[in-house]
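**Q** Here is a sequence with its predicted model. Questions after.
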Amino acid sequence: MSKNRILHHPVLGYLQDRSEITFTFNKQLVVAYEGETIAAALLANGIRTLRYHEETGSPRGIYCNIGHCFECRVSIDGENGVRSCLTLVKEGCHVTGGEPLPTPLKKKVTGNE
């Protein structure tokens, strides 16, 4: 059990009442609990950097945690650009981050311009 988890929440109840599940993040085994988002599980396991900025390379992690900012984008089972703060953990899923993801802000230079 991670020391970063809230074990009892006045509204959500006791964490021990939920099933423990596992998934991988960048090939590292991570323990989560049923009903937890990927972002919450990663944070509870001490993982703060989820990806790197596409243009500057600066580390990115959880920012708003309500799905507005897109800073927590990861790849889940091969699907790129998924917001980890809105996505519930599934047993055995493979999450990857840290690699630059496609961005609509970059303009491709083709040489025909």
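**A** Yes, it's here.
**Q** alpha carbons only for contacts and neighbour counts from here, please
**A** Fine.
**Q** Could you report the neighbour count for residue 97?
**A** Neighbours of residue 97 under the rule other Cα atoms under 10 Å: 21.
**Q** this is the comparison structure:
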Amino acid sequence: MTTPTSRCAPQFVRLAETGRAPVSFILDGTPTQALAGDTLLTAILLQQRHVRHSEFSDAPRAGFCLIGACQDCWVRGEDGTRMRACSTRIEAGMRIVTQGQCTLHTANPEDAQ
């Protein structure tokens, strides 16, 4: 596991968790894990500072309303599928692409296969 720099520290930190299975997925080409039941937004922000950059101003975005109304949390699957990160649950094997620049390398590559 690498230690993030302060610039790339994740937005969220999981404080305590028991009883949920790990779910392996790929985030911007990097194998990583979340927990069963996490939304994409939670899974991504546990790994990096923001979800994407605004297509209008290049400002970093990390979700806003958290209920799917503002459309601030769109991410894409590697196949081009658009997903609202705040309302889509993580699934094993998902391959998510963001515009984030600070993806953390936290999982063993074999975990996401």
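**A** Cool, the structure landed. On a predicted model such as this, the values are computed, not experimentally measured, just so you know.
**Q** Surely residue 43 of structure 1 is within a strand?
**A** No - if the criterion is DSSP: H, G, I helix; E, B strand; the rest coil, then residue 43 of structure 1 is helix and not within a strand.
**Q** In structure 2, what residue corresponds to it?
**A** Structural alignment (TM-score structural alignment) places residue 43 of structure 1 against residue 45 in structure 2.
**Q** What residues does that match make contact with?
**A** Neighbouring residues of residue 45 of structure 2 by Cα atoms under 8 Å, 6 or more residues apart in numbering: 10, 11, 12, 51, 62.
**Q** What number of residues are in the vicinity of the spatially closest residue to the fourth one that is not a sequence neighbour?
**A** Distances taken as Cα to Cα, 6 or more residues apart in numbering place residue 62 nearest to residue 51 of structure 2, at 5.0 Å, with adjacent residues excluded. Residue 62 of structure 2 has 20 neighbouring residues, counting by other Cα under 10 Å.
**Q** so what corresponds to residue 62 of structure 2 in structure 1?
**A** Residue pairing (TM-score structural alignment): residue 62 of structure 2 is matched to residue 61 of structure 1.
**Q** Quick one: residues contacting its match.
**A** 48, 49, 50, 51, 71, 72.
**Q** show me where structure 2 has strands.
**A** 22-27, 30-35, 52-53, 60-61, 74-77, 82-84, 95-97 (DSSP state E).
**Q** just so I know, which of the ones you listed lies nearest residue 67 of structure 2?
**A** If you check each of those against residue 67 of structure 2 by Cα to Cα, strand 82-84 wins as the nearest, at 9.3 Å.
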